[in-house]
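Participant: starting from these lines, generate the structure:
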Amino acid sequence: MTKTRLGIIGGSGLYDIDGLQDAQWQQVDSPWGTPSDAILTGVLDGVDMAFLPRHGRGHVHSPSTVPYRANIDALKRLGVTDVISVSASGSFREQMTPGDFVIVDQFVDRTFAREKSFFGMGCVGHVSLAHPTCPRLGDACETAARNAGITVHRGGTYLAMEGPQFSTLAESRMYREIWGCDVIGMTNMPEAKLAREAELCYASVAMITDFDSWHPDHGEVDISDIIATLTGNADKARSLVRRLPDLLGADRQPCPHGCDIALEHAILTAPDARDPDLVARLDAVAGRVLAP
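Facilitator: Below you'll find the model as predicted:
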């Protein structure tokens, strides 16, 4: 048993969280670059918390420039055990309306301009992403949302696009009708992949801001409508986060789904062939399995 330290990665519209005791913004150095921002740490109802605004306060990072590896590494260095991603998303489903939340359980990754792994030449590692989110954390997010009076949908496939432009009508129809995706966003990949490599439980809460351009009654995505909905969704997200400590508790058992041992058999490079510089950079992410 370990202590829970819950990491919240806030998306568009969510740049802080309320009610933290002993709250302070901490700069965390990472060998993978500079994180999006300092990390807000504190205690909420007896549970250690760490909040990272994905785009930085003031929204300075585009989806393509978010330093995903540095962000996940920094959270791991702070002792985070569980990560909940909160992000603005478009909907491909009539029943998933603006203002609703979706507990994502699958992804289709269409991003192409981002570093997607901590591993590479000199230390090769492969983790399973068949089930890229943690059902235990998903359960907690669903319960917290329902207790907060939020309309929430359990399960959905998130199409991760590169951005920063929104979809064409043809793309939107393809993602919805042929690929069967439920929501669309720009930031959950490679974040979910990196969290798995870092042996962190990861859950994704998609906050719907709009119907994507497929919807015949809504036309093209209107950024002014999205911004208006973002404000309400951010308040709902804070309400959801406030309920998580009671559901997760301060004492943490090993993950029943194995998220926290994802690297157990993942490293293929022989010890004497590993790049020492890369191994040194992996000290927080993979030190458990790479330590002599």
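Participant: CA only for contacts and neighbour counts going forward, please
Facilitator: Noted.
Participant: excluding chain neighbours, what is closest to residue 209?
Facilitator: residue 98 (4.7 Å; Cα to Cα, 6 or more residues apart in numbering).
Participant: pretty sure the one you found contacts residue 208?
Facilitator: Yes. Between residue 98 and residue 208 a contact is recorded at 4.8 Å, counting by Cα atoms under 8 Å.
Participant: neighbour count winner among the two?
Facilitator: Ranked by neighbour count (other Cα atoms under 10 Å), residue 98 and residue 208 place residue 208 first, with 26 against 20.
Participant: what about the closest residue to residue 219 other than its chain neighbours, distance to residue 222?
Facilitator: Nearest residue to residue 219 in three dimensions, chain neighbours excluded: residue 213, at 5.6 Å (Cα to Cα, 6+ apart). Distance from residue 213 to residue 222, counting by Cα to Cα, to the nearest Å: 9 Å.
Participant: with residue 8 instead?
Facilitator: Distance from residue 8 to residue 222, by Cα to Cα: 28 Å.
Participant: helix or strand for the spatially most central residue of the chain, just tell me which one.
Facilitator: Note on the chain: the residue nearest the mean C-alpha position is residue 85, at 3.2 Å, using Cα atoms, centre = their mean. Here residue 85, judged by DSSP states H and E, is contained in strand 82-91.
Participant: report the distance from that strand to the chain centre.
Facilitator: Chain-centre distance of strand 82-91: 6 Å, with Cα atoms, centre = their mean, to the nearest Å.
Participant: I figured the residue nearest to the centre of the chain hits residue 12, correct?
Facilitator: No. Counting by Cα under 8 Å, residue 85 sits too far from residue 12 to count as a contact (11.2 Å).
Participant: just the helices in the chain please.
Facilitator: Using DSSP state H, the helices of the chain run over residues 68-77, 135-147, 169-173, 191-197, 223-248, 276-281, 283-290.
Participant: isn't residue 285 right next to residue 195, touching?
Facilitator: No. Contact between residue 285 and residue 195 fails when scored by Cα under 8 Å: they sit 9.0 Å apart.
Participant: next, the structure of the following sequence, for comparison with the previous one:
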Amino acid sequence: MTQDTMIAVIGGSGIYEIDGLEAAEWVSVDTPWGAPSDQILTGHLDGVKMAFLPRHGRGHVHSPTEVPYRANIDALKRLGATDVFSVSACGSFREEMAPGDFVIVDQFIDRTFARDKSFFGTGCVAHVSTAHPTCARLSDAAEEAAKLAGVTVHRGGTYLCMEGPQFSSMAESKMYRESWGCDVIGMTNMPEAKLAREAELCYASIAMVTDYDSWHPEHGAVDISDILATLQGNSNNGRDLVRRLPALLGKQRDLCPHGCDRALEFAVMTAPDKRDPALLAKLDAVAGRVLG
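Facilitator: From the prediction side, this is the model:
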């Protein structure tokens, strides 16, 4: 079974557009979960359908806690997205993952506490697996695109997602690095990755290192001016990377070999006669395939 590819890019700090998009148009998408972060930029690149959503909104108006994660994922699903790439800034816990480098994340530790983390709940309970929260097929494409763009890329890494908006204390930074074995830290990939899995969307995380967080003996406290300087260079490389994704993924795709697009197959636990019709109506886009 094949379907048309639609690549969705969720751009974080510094990534607010896709260069070279043909027939580009900003469209509004209504969702049962409220408005997404902004309108979504749609178009084609190398003949492949594309969608771009600025995670923080144009002008960076949403804090990490206030990003409407459920509405964002629902909106992309409604538009027909099949493959989602998250591009975001991060701090590094590893000397070898230096500012300016890219990390293709494959694991997360979720330390957020003030965000809605699921589409499901009372009236329709579901449990999806996030043992492997990113799609290896998309991560392969992201790694290859980074190499073609000429950036230093590290394949694999654990992303600590903190609530924010403040940066870590030195004690927290050392704990995440030394005791927990994390590689990078950011504020936005959770619950985004979990929601993408619930929506049966393939998801990959491209983390752009801006700083060494506060653990580094020669780095000290995170300085936003230093971050912004690195972010500028990362943004140019990030847009170059994104431009290369359509050629790598192609105009059509088969079923995901890792089952990302079938994550809900056996996940819904609530008996059909006990399901809340109001909640089912809200789940029409993300779970319509299994709820009928």
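Participant: what does the TM-score come to for these two?
Facilitator: For these two chains in superposition, a TM-score of 0.99 is obtained (TM-score structural alignment, normalised by the length of the first structure); 291 aligned residues with a Cα RMSD of 0.3 Å.
Participant: ok, back up a step: who's in contact with the residue nearest to residue 209 of the first structure?
Facilitator: By Cα atoms under 8 Å, 6 or more residues apart in numbering, the contact list for residue 98 of the first structure reads 91, 207, 208, 209, 210, 211, 229.
Participant: may I ask which of the residues you listed has the most neighbours?
Facilitator: residue 207 (32 neighbours).
Participant: do me a favour and get the end-to-end distance for stretch 207-218 of the second structure?
Facilitator: 22 Å.
Participant: before we move on, what about stretch 6-15 of the first structure?
Facilitator: Start-to-end span of stretch 6-15 of the first structure (Cα to Cα) is 16 Å.
Participant: now find how far off-centre it is within its chain.
Facilitator: 9 Å.
Participant: kindly report the same for stretch 213-224 of the second structure.
Facilitator: With Cα atoms, centre = their mean, you get 25 Å for stretch 213-224 of the second structure.
Participant: next: stretch 216-225 of the first structure.
Facilitator: 26 Å.
Participant: need the contact list for the residue nearest to the centre of the first structure.
Facilitator: If you count contacts by Cα under 8 Å, 6+ apart, then residue 85 of the first structure has 8, 9, 10, 11, 188, 202, 203, 204, 205 around it.
Participant: farthest pair within those?
Facilitator: Farthest-apart pair in the contacts of residue 85 of the first structure is 11 and 202; separation 14.8 Å (Cα to Cα).
Participant: I'd assumed residue 193 was in contact with residue 72 of the first structure.
Facilitator: No. With contact defined as Cα under 8 Å, residue 72 of the first structure does not reach residue 193; the gap is 10.1 Å.
Participant: of these two, which one has the most company?
Facilitator: Legend: neighbour count by other Cα under 10 Å for residue 72 of the first structure and residue 193, higher for residue 72 (28 against 21).
Participant: ok, the more buried one - contacts?
Facilitator: Counted by Cα under 8 Å, 6+ apart, residue 72 of the first structure has contacts 191, 194, 195, 198.
Participant: where's it relative to residue 52 of the first structure, distance?
Facilitator: 10 Å.
Participant: what do you get for residue 129 of the first structure?
Facilitator: 24 Å.
Participant: now residue 185 of the first structure
Facilitator: 18 Å.
Participant: between the two, who's got more neighbours?
Facilitator: residue 52 (29 against 23).
Participant: name the nearest residue to residue 226 of the first structure, ignoring sequence neighbours.
Facilitator: Nearest to residue 226 of the first structure is residue 209, by Cα to Cα, 6+ apart, at 5.2 Å.
Participant: next up, the contacts around that neighbour.
Facilitator: So residue 209 of the first structure contacts 88-91, 97-99, 225-227, 229-230, 233 (Cα under 8 Å, 6+ apart).
Participant: again with residue 14 of the second structure
Facilitator: 89, 231, 232, 234, 235.
Participant: higher neighbour count, residue 213 and residue 222 of the first structure?
Facilitator: residue 213 (23 against 13).
Participant: so the more buried one touches residue 220, yeah?
Facilitator: Yes. Between residue 213 of the first structure and residue 220 there is a contact at 4.7 Å, judged by Cα under 8 Å.
Participant: joint contacts of those two?
Facilitator: residue 169.
Participant: next one: residue 206 of the first structure from residue 28 of the first structure, what distance?
Facilitator: In terms of Cα to Cα, residue 206 of the first structure sits 27 Å off from residue 28 of the first structure.
Participant: neighbour count for those two, which is higher?
Facilitator: residue 206 (28 against 17).
Participant: how much space separates the residue nearest to residue 226 of the first structure from residue 169 of the first structure?
Facilitator: Residue 209 of the first structure is 17 Å from residue 169 of the first structure, by Cα to Cα.
Participant: repeat for residue 277 of the first structure
Facilitator: 46 Å.
Participant: between the two, which is the more surrounded one?
Facilitator: Using other Cα under 10 Å as the criterion, residue 277 of the first structure and residue 169 rank with residue 169 on top: 15 against 10.
Participant: now do the contacts for the more buried one.
Facilitator: Residue 169 of the first structure sits next to 213, 214, 220 when contact means Cα under 8 Å, 6+ apart.
Participant: kindly recompute the last result at 10 Å.
Facilitator: By Cα atoms under 10 Å, 6 or more residues apart in numbering, the residues touching residue 169 of the first structure are 175, 212, 213, 214, 215, 219, 220.
Participant: then residue 225 of the first structure?
Facilitator: Contacts of residue 225 of the first structure (Cα under 10 Å, 6+ apart): 98, 209, 210.
Participant: residue 157 of the second structure and residue 90 touch, don't they?
Facilitator: No. Taking contacts as Cα atoms under 10 Å, residue 157 of the second structure lies outside contact range of residue 90: 11.9 Å.
Participant: overlap in contacts of these two?
Facilitator: Common neighbours of residue 157 of the second structure and residue 90 (Cα under 10 Å, 6+ apart) are 103, 183, 184, 207.
Participant: how about the strands in the second structure?
Facilitator: For the second structure, the strands defined by DSSP state E occupy 2-4, 6-11, 22-27, 40-45, 48-54, 83-92, 102-105, 107-110, 153-155, 158-161, 184-186, 202-211, 252-254.
Participant: counting neighbours, what do you get for residue 114 of the second structure?
Facilitator: 9.
Participant: how close does residue 243 of the second structure get to residue 52 of the second structure?
Facilitator: Distance from residue 243 of the second structure to residue 52 of the second structure, by Cα to Cα: 12 Å.
Participant: common neighbours of the two, please.
Facilitator: By Cα under 10 Å, 6+ apart, the residues touching both residue 243 of the second structure and residue 52 are 18, 21.
Participant: more neighbours: the two, which one.
Facilitator: Neighbour count, other Cα under 10 Å: between residue 243 of the second structure and residue 52, residue 52 has more, with 25 against 19.
Participant: appreciated, that's everything.
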